[in-house]
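sharing a sequence plus its predicted fold:
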Amino acid sequence: MLYLPSSRIRELLKVEQAGVWLDRSSNTKELWMVAKLPMNVIRAINAGALVLLGSWVVEIDGKRVAAFGFRVDDNPQHPTLYFGACRSTEQVEDLRALLTTTWFPLQVHNETFLPVLHADCRIVPERARPVLDLLPPVGDSPATEQRELRVRALDVIAASVEPDAVPDARLRASCLQPLVFERTQSLKSYVPGTGLVCLDDKDEGNELERLGFQAFDHLCPFGAFHQPLVESGGKRRELCDILAVSRIREQEDEGIFVVQSKVTSATPESLGRTDARRAASIQKNILCAVGQLNGAIRRLRAGDRIFRADGTSVEVDPPVPDLKGAVEPLNIRERASKVGHGIVLVSDMHEGVDWKAVARELIHVGKAAGYLCHVLDLRELQRLVSHSAGRPAMLERYLTQRWQLMVQPKSALVRSQFLR
């Protein structure tokens, strides 16, 4: 069954890092649940991680707020909650319709808002009866502009799912029930310059690289290179996973972006790993990638020749009509001499990682290399690129602000928020 998102959901998929929403398909008006989740979480769901459908009613200042979402047990010690509050009477009524049915269709999108998973989901309506009985009646739901009220309600819900949660009288009703997935289907999307994106791809590392490259290729046309090569001892080897540079500079001191990616595998076997083992593995990979970035930046600043994966020099443009006058010539050594950005792109910003130790290494390597170094996951990168509005100089500004936030508390666990 084909799902065509409404204009509201299309916008949310673009601007939100993650979320769960209800939508009436534009082609059939059937009620769908739509989610935007990190690719590693989607892979965990596909590998068999338990998913619970949550629904809640919270009373704040005499107003009832309805909310719903997913809890994904991809990490047994720290399950992840994706949820939001209803903003209108119509959304409350859609939630009421969902909770009274026995099944509904679900479509899941990744960080770059590509659809990657479809499933028919079964629930037991009787389990949600306490929530249904207290859903706000027509006209009682908070107005769209009452954002503060919704935020306070969501804080109550977030606190209620913590292991040591204290009962809160404001939480009037709640329900967490398992989702039974039936007729799941992996959806395939072909992206020019990136290739096929689907859950059937077993090379998760290359997939993360390609999705990261997609973001930089959009931001830096004719200046983004996947798996560029450098000459070393008469041979050519991979310099980094992604190299990107603006070809239309707004400022003279614009530098380059050097990216090394590290993925955390999401398989049925990996779901059973302890929290400590998972965090230790991620931290080890991050520190390894920081060292690789340091080496790549040194080669760039030394003026070593850089080649595309097909062996052609990155400083020789493809034969595209009128390209020569549209973009400035590419001088990698000159651009590498500016203050650039080294990025470790990861699939999981796991909270169990010692992010202070990671920050110390990023600051140390960055100081030696003359670059600002960061750790981002794909949804953070996509969010920053999206808000850069096609301007690499704006991405540099956002990354610089993010780096400043990292060095103040000396923790590399930083999340960007853009207020609308």
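The structure has been received and is ready for your questions.

switch to C-alpha atoms for all contacts and neighbour counts from now on
Fine.

what distance do you get for the nearest residue to residue 241 once chain neighbours are set aside to residue 348?
Nearest residue to residue 241, sequence neighbours excluded (C-alpha to C-alpha, 6 or more residues apart in numbering): residue 227, at 4.5 Å. Distance of residue 227 to residue 348, given as C-alpha to C-alpha, to the nearest Å: 21 Å.

wait, doesn't the residue nearest to residue 241 sit right on residue 309?
Yes. Using C-alpha atoms under 8 Å, residue 227 makes contact with residue 309 at a distance of 6.0 Å.

list the contacts for the nearest residue to residue 91 once chain neighbours are set aside?
In space, and not counting its chain neighbours, residue 91 is closest to residue 22: 7.4 Å by C-alpha to C-alpha, 6+ apart. The contact partners of residue 22, by C-alpha atoms under 8 Å, 6 or more residues apart in numbering, come to 31-34, 91, 94-95.

and here's the other structure:
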Amino acid sequence: MKSSENLFISDIPNTTDWKPLKNHYITSHATSSLIDLFDQDEGGQQEQIGIWLTDNLHPRGVFHSPKIPDGKKLRELTDILFSHEYGSILIESKAISLTTRASLPNRSKLARDVSSHIAKAAKQLRGGIRQLKQNTLVFNDAGIALDIERTKPMHGIILIPDLDLVENRALYGTRFITDFMSATGSFIHILDTSELLRIVQAAEMIAARGKTTTPMMAFDYYLVERARKSAEAETLCIEVLLRFADN
């Protein structure tokens, strides 16, 4: 190794014996959530990121791929589900799965894929919210029935890799919003992982400034306020930054 006041030069051994780094997050309900950068299941990895972010809000529990009865079998209700006393949140995660393709698609193709995913996710969220309002039993992986708030307005979140991939934002404007709200009585949001992180951080900051406000209450409140901003902007594809004004 050579070094000077502002420069370090080091010889790195030549090796092909690289080991993947796997990170396990233990949730508040003692479940293991794995992030593996070498995993080709990009959709599954995006779901795990959603769990990592939202579990920090300390809800009743963040449930990955909860199930509902379908005849003699069980089927998935939604990708991620969590709730608190004032409402429930359902997340449908849609990735674009680049590593499994033979060639890298152009941006127009990616934008078309994202639009298709958003339409499918909105339909799935409608169905999931309807099942909850019908008091359909929901189970975790261990087959235990979950305690989910079903009477208050819910939030349906479509989680995508990058909001910049949504080229025609007018598609997700007033009509898209009102159709979803009329059908479900719930709010609809389109977020990418960066925006979800910002909302979680905003909720934590709001809760820290209050005496009785929990992070989940603040998260719910922030989503409602964000929905109002979306209605004003006439599109769900917005980014919101929280700032506190000094008294």
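Perfect, I can see it now. On a predicted model such as this, the values are computed, not experimentally measured, just so you know.

which part of structure 1 matches the longest helix seen in structure 2?
The single longest helix within structure 2, with elements called by DSSP state H, is helix 107-133. With TM-score structural alignment applied, helix 107-133 of structure 2 matches the range 275-301 in structure 1.

and the helix or strand harbouring residue 362 of structure 1, what does it pack onto?
Taking DSSP states H and E as the criterion, residue 362 of structure 1 maps to helix 355-369. Contacts defined by 3 or more C-alpha pairs under 8 Å, 6 or more residues apart in numbering; DSSP states H and E place helix 355-369 of structure 1 against helix 275-301, strand 372-377, helix 392-407.

mind checking how far the helix or strand following the shortest one is from the chain centre?
To tie it back to what came earlier, the one meant is strand 372-377 of structure 1. Using DSSP H and E, the next helix or strand after strand 372-377 of structure 1 towards the C-terminus is helix 378-388. Mean-position distance between helix 378-388 of structure 1 and its chain equals 8 Å (C-alpha atoms, centre = their mean, to the nearest Å).

before we move on, what about stretch 221-232 of structure 2?
17 Å.

where in structure 1 does that stretch fall?
Residue span in structure 1 matched to stretch 221-232 of structure 2, by TM-score structural alignment: 397-408.

can you list the neighbours in contact with that stretch?
Applying C-alpha under 8 Å, 6+ apart, the external contacts of stretch 397-408 of structure 1 come out as 341, 359, 363, 372-374, 384, 412-414, 416.

could you rerun that using 6 Å?
If you take C-alpha atoms under 6 Å, 6 or more residues apart in numbering as the criterion, stretch 397-408 of structure 1 is touched by residue 412.

quick revisit: for the helix holding residue 362 of structure 1, buried residues please.
355-356, 358-363, 365-366, 369 (16 or more other C-alpha atoms under 10 Å).

am I right that residue 96 of structure 2 falls within a helix?
No. Assigned with DSSP: H, G, I helix; E, B strand; the rest coil, residue 96 of structure 2 falls outside any helix and is coil.

map it across to structure 1 for me.
The pairwise alignment with structure 1 assigns residue 96 of structure 2 to residue 264, based on TM-score structural alignment.

which residues touch that match?
Contacts of residue 264 of structure 1 by C-alpha under 6 Å, 6+ apart: none found.

distance of the residue lying closest to residue 135 of structure 2 once chain neighbours are set aside relative to residue 175 of structure 2?
The shortest distance from residue 135 of structure 2 to any non-neighbouring residue, by C-alpha to C-alpha, 6+ apart, is to residue 150 (7.4 Å). Separation of residue 150 of structure 2 from residue 175 of structure 2 (C-alpha to C-alpha) stands at 25 Å.

neighbours around the residue nearest to residue 241 of structure 1, how many?
23 (other C-alpha atoms under 10 Å).

hang on, it packs against residue 243?
No. Applying C-alpha atoms under 6 Å as the test, residue 227 of structure 1 and residue 243 come out as separate, 7.7 Å apart.

how many neighbours does residue 26 of structure 2 have?
What residue 26 of structure 2 shows, counting by other C-alpha under 10 Å, is a neighbour count of 13.

what of residue 185 of structure 2?
Neighbourhood size, residue 185 of structure 2 [other C-alpha under 10 Å]: 17.

to which residue of structure 1 is it aligned?
Counting by TM-score structural alignment, residue 185 of structure 2 lines up with residue 370 in structure 1.

its match: what's its closest spatial neighbour, skipping adjacent residues?
Of all residues not flanking residue 370 of structure 1 in the chain, residue 339 sits nearest, at 6.0 Å (C-alpha to C-alpha, 6+ apart).

go ahead and confirm that neighbour touches residue 369.
No. Using C-alpha under 6 Å, residue 339 of structure 1 is not in contact with residue 369; the gap is 9.0 Å.

ok, back up a step: buried ones in the match of helix 107-133 of structure 2?
Going by 16+ other C-alpha under 10 Å, stretch 275-301 of structure 1 has these buried residues: 275, 278-279, 282-283, 285-287, 289-290, 292-294, 296-297, 299-301.

what's the answer for stretch 82-91 of structure 2, then?
82-84, 87-91.

could you export those residues as CSV, including distance to residue 76 of structure 2 and secondary structure?
Output for the buried residues of stretch 82-91 of structure 2, formatted as CSV (distance: C-alpha to C-alpha, whole Å; DSSP: H, G, I helix; E, B strand; the rest coil):
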residue, distance to residue 76 of structure 2, secondary structure
82, 14, strand
83, 17, strand
84, 21, strand
87, 20, strand
88, 16, strand
89, 15, strand
90, 12, strand
91, 12, strand
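
how much space between residue 393 of structure 1 and residue 219 of structure 1?
From residue 393 of structure 1 to residue 219 of structure 1 the distance is 10 Å (C-alpha to C-alpha).

and what of residue 244 of structure 1?
With distances taken as C-alpha to C-alpha, residue 244 of structure 1 is found 9 Å from residue 219 of structure 1.

how about residue 345 of structure 1?
In this structure, residue 345 of structure 1 and residue 219 of structure 1 are 16 Å apart, going by C-alpha to C-alpha.

okay, these two: which has more neighbours?
Ranked by neighbour count (other C-alpha under 10 Å), residue 345 of structure 1 and residue 219 place residue 345 first, with 26 against 22.

the more buried one: helix or strand, and which one exactly?
Judged by DSSP H and E, residue 345 of structure 1 forms part of strand 341-346.

can you list contacts of that strand?
Strand 341-346 of structure 1 is contacted by residues 257-263, 371-377 when judged by C-alpha under 6 Å, 6+ apart.

ok, which pair from those residues is furthest apart?
For the contacts of strand 341-346 of structure 1, the maximum inter-member distance is 23.2 Å, found between 263 and 371 (C-alpha to C-alpha).
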